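[1] no letters, just coordinates:
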């Protein structure tokens, strides 16, 4: 089995490598290719990756290259983890929206739109090159904004599934509270990427006992603290919203907070400098503790489960079907009847060699369905702007966004977005 990671020079890659090494019986990789244009970073990350494999006795070969076409040739699956413009572009995404009193965040609001505009054209180019080289390869997208990027890939006919670590984080946390194995916790996870709610937590599978009410009774304060939301609001909702819902439910408070703190991008940039120094130590053969603060917890385990499910293989080469269920981003296909079939939603799905098939979900409360529909409309316009860029397209997407929605703000944010991203926008 050959697996390729595009963006393999990321400081987060050692987390992925550690998961591949630990879970080699689930996903028996024979060749792992790390592709990245940043040769200096790639050398450091690749060196540590090889030492981690050696330390854990993984027999697979790790190859590093800046040649995308060579890297994806013959790959069974290609993982995308890109950040166009790096942390410098992210820092801008988290800064200039605040001038209009809007949230500065890299995956939602005006900053999230900027990231989509920079990212979608590049991802589609990569996917086309993968298709030319190996049309049967699966593309696993971890590149934000995952929902918009995955929709771009699926609409263009690529074999793609989007992946986020929010659900697996909740699964692991709930399992710890319940003192059970994570595989015993099945989430009723519904919404769009970074706009989701846990409507239930079931023991043993989709038909199991819903223990979410018990979790909210026994562990309310801990859950609310992680969400940065008032515990009484979580109680009144009776569900667990993603921590990204804070940008919607507490927008103005978040803006005030962001204006008094360094951007997350500046914190991550400083962390990345330290991590790269650590990676250069030839004695280091494990992922450093500092990496846990980088974000993306459990990404490697989610990626292994998804790739194993899509590729359906075990260490002896026999078909296994992989994980039977996983929270992924895929076409709606009638799952949420108030959305178009080609909207991309984030829900539990059955995973096999044919792809992801969403599981049925209950009728949603208007409190959730309304925001999902509103944000889906924005995502439609965001993808249109990314594919056929123009100032008017950007303005319409911003005007439609629940976190913007006013002409004055949309006009100013459009100009700011274009000014800060001109080098990445071919049409600007």
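    It's in. Keep in mind the model is a prediction, meaning the values are calculated, not measured. Numbers count the residues shown, from 1 in each chain.
[2] could you use CA atoms for every contact and neighbour count after this?
    Will do.
[3] these two touch, right, residue 34 and residue 44?
    No. With contact defined as CA atoms under 8 Å, residue 34 does not reach residue 44; the gap is 11.5 Å.
[4] where do the helices sit along the stretch 201-350 of the chain?
    Assigned by DSSP state H, counting those that start in this stretch, the stretch 201-350 of the chain shows helices spanning 212-218, 220-227, 231-237, 246-249, 251-258, 264-279, 299-311.
[5] give me whichever of those helices is most buried.
    A comparison of the helices of the stretch 201-350 of the chain by mean neighbour count, using mean count of other CA atoms under 10 Å, puts helix 299-311 on top with a mean of 23.
[6] helices or strands up against it?
    Using 3 or more CA pairs under 8 Å, 6 or more residues apart in numbering; DSSP states H and E as the contact test, the elements touching helix 299-311 are helix 13-22, strand 138-141, strand 344-352.
[7] want to compare, so here's the second one:
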């Protein structure tokens, strides 16, 4: 089995490598190719990756290359983890929206749109080259904004599934609180990428007993503290929102925080500098503890599980993924991409039935889906007016004056990445 990781020079990659090594019985990889144009970073990451495999007794071969076409040739699955523009672009995404009093974040609001505009054309080019190399290869997208990027891939007819680590993080957290194995926890997870709620926590599978009410009653304070939301809000919702919902539920509070503290991009850039220095140590043969602060917790387990299921291996039959709606949420278009529990196998991901969604969530989901539709249009066809329409539609912006200002700032800060600008 051959897998390729595009963006293999990422400091995330050793987390992925560690999972591939530990879970080799679930996903038996014979060849792993790390593809990245940043040759120096790639060699540092690739060296550590080989040492991790060797230490854990994995017999698979690890190859590094800056040649995308050679890297994906013959791959059974290709995992995408790109950041077009690097941490410098992320820093801009987190900064200029604040000048208009709007959240500055890399996947939400105006910053998220900027990332989509930079990313979608590049991902579609990569996907076409993957299709030419092997039309049967699966594309697993971990590149943000996952919902918009996955929708672009599926609209273009690619064999793609989107992946996020939010759900697996909740699964692990709830399993610990309930003192059960993570594999026993099945989430009723509904919404869009980075706009989701856990409306049920079932033990044993989709038909198991719902333990969420008891979880909120016994541990609501702990869960809410991790989300940085009031525990009373969880009581009133009767559900657990993802931490990205704080940008909506406490927008003005978050804006004030972001204006007064160092940006996440600056923190991550410093972590990356330290991590790359560590990766260059020939004695290092495990992922360093600092990597846990970089983000992407349990990313490797989720990626292994999904790839194994898609490739006919031992992956879990039910997984939270990003895939085509097809009536799952009846208030959304069929071609929207939703993040829900799905039955995953060699034919792809088929969403499980979802009970009626409370209007409190359905309204916001529908609004953001409309924004994502306009955002994808702007990413595919370009143009100032399409950018303005997407920003005007976003529930965190919504006012024409802000949309006008943000449109100009977005284009000014991203001109080098926008072919039409």
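    That came through, no problem. If you're wondering where the values come from, they're calculated on a predicted model, not measured in any experiment.
[8] thinking again about what came up before, so for residue 34 and residue 44 of structure 1, which sits in the more crowded spot?
    Comparing residue 34 of structure 1 with residue 44 by other CA atoms under 10 Å, the one with more neighbours is residue 34, at 29 against 20.
[9] format the helices of the stretch 201-350 of structure 1 as CSV; extra columns: distance to residue 149 of structure 1.
    Output for the helices of the stretch 201-350 of structure 1, formatted as CSV (distance: least, CA to CA, whole Å):
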stretch, distance to residue 149 of structure 1
helix 212-218, 31
helix 220-227, 25
helix 231-237, 30
helix 246-249, 21
helix 251-258, 25
helix 264-279, 21
helix 299-311, 17
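[10] between those, which one is nearest to residue 293 of structure 1?
    Residue 293 of structure 1 lies closest, by CA to CA, to one member of the helices of the stretch 201-350 of structure 1: helix 264-279, at 8.3 Å.
[11] check the mean deviation of the closest one from structure 2.
    In the superposition with structure 2, the average deviation recorded for helix 264-279 of structure 1 is 0.2 Å (mean CA distance after the TM-score superposition for structure 1).
[12] between the helices of the stretch 201-350 of structure 1, which one is nearest to residue 18 of structure 1?
    Nearest of those to residue 18 of structure 1, taken as CA to CA: helix 299-311 at 7.5 Å.
[13] just how off-centre is that closest one within its chain?
    Distance of helix 299-311 of structure 1 from the chain centroid (CA atoms, centre = their mean, to the nearest Å) equals 13 Å.
[14] try stretch 336-349 of structure 1
    Counting by CA atoms, centre = their mean, stretch 336-349 of structure 1 comes out at 17 Å from the chain centroid.
[15] could you do stretch 80-96 of structure 1 as well?
    Distance, centroid of stretch 80-96 of structure 1 to centroid of chain: 14 Å (CA atoms, centre = their mean).
[16] related to what we said a few turns ago, between the helices of the stretch 201-350 of structure 1, which gets nearest to residue 74 of structure 1?
    That would be helix 299-311 among these, by CA to CA, at 13.8 Å.
[17] mean shift of that closest one relative to structure 2?
    With mean CA distance after the TM-score superposition for structure 1, helix 299-311 of structure 1 averages 0.2 Å from its match.
[18] host element of the residue lying closest to residue 119 of structure 1 once chain neighbours are set aside?
    Distances taken as CA to CA, 6 or more residues apart in numbering put residue 84 closest to residue 119 of structure 1, at 6.1 Å, once the chain neighbours are dropped. Using DSSP states H and E, residue 84 of structure 1 falls within no helix or strand.
[19] residues contacting the alignment partner in structure 2 of residue 84 of structure 1?
    Taking TM-score structural alignment, the alignment pairs residue 84 of structure 1 with residue 84 from structure 2. Applying CA atoms under 8 Å, 6 or more residues apart in numbering, one finds that residue 84 of structure 2 lies in contact with 115, 118, 119.
[20] and for stretch 48-58 of structure 1, what are the contacting residues?
    The contact list for stretch 48-58 of structure 1 (CA under 8 Å, 6+ apart) reads 14, 17-18, 21-22, 24, 59-60, 62, 279-280, 282, 284-287.
[21] same check, this time on stretch 190-208 of structure 2
    For stretch 190-208 of structure 2, using CA under 8 Å, 6+ apart, the contacting residues are 107, 145-147, 164, 166, 174, 183-189, 209-212, 238-242, 244-245, 322, 337-341, 354, 361, 365, 369.
[22] which of the residues in it are buried?
    190-203, 206 (16 or more other CA atoms under 10 Å).
[23] give me the number of residues near residue 245 of structure 1?
    Neighbours around residue 245 of structure 1, by other CA under 10 Å: 18.
[24] what about the strands in structure 1?
    Assigned by DSSP state E, the strands in structure 1 fall at 2-6, 31-35, 61-65, 77-80, 138-141, 160-162, 185-192, 195-203, 240-241, 325-331, 344-352, 355-358.
[25] which stretch of structure 2 lines up against the fifth one?
    Right, strand 138-141 of structure 1. So strand 138-141 of structure 1 sits over residues 138-141 in structure 2, by TM-score structural alignment.
[26] what ranges does the stretch 51-200 of structure 1 have for its helices?
    Counting by DSSP H, counting those that start in this stretch, the helices of the stretch 51-200 of structure 1 are 68-72, 86-93, 109-133, 146-155, 166-178.
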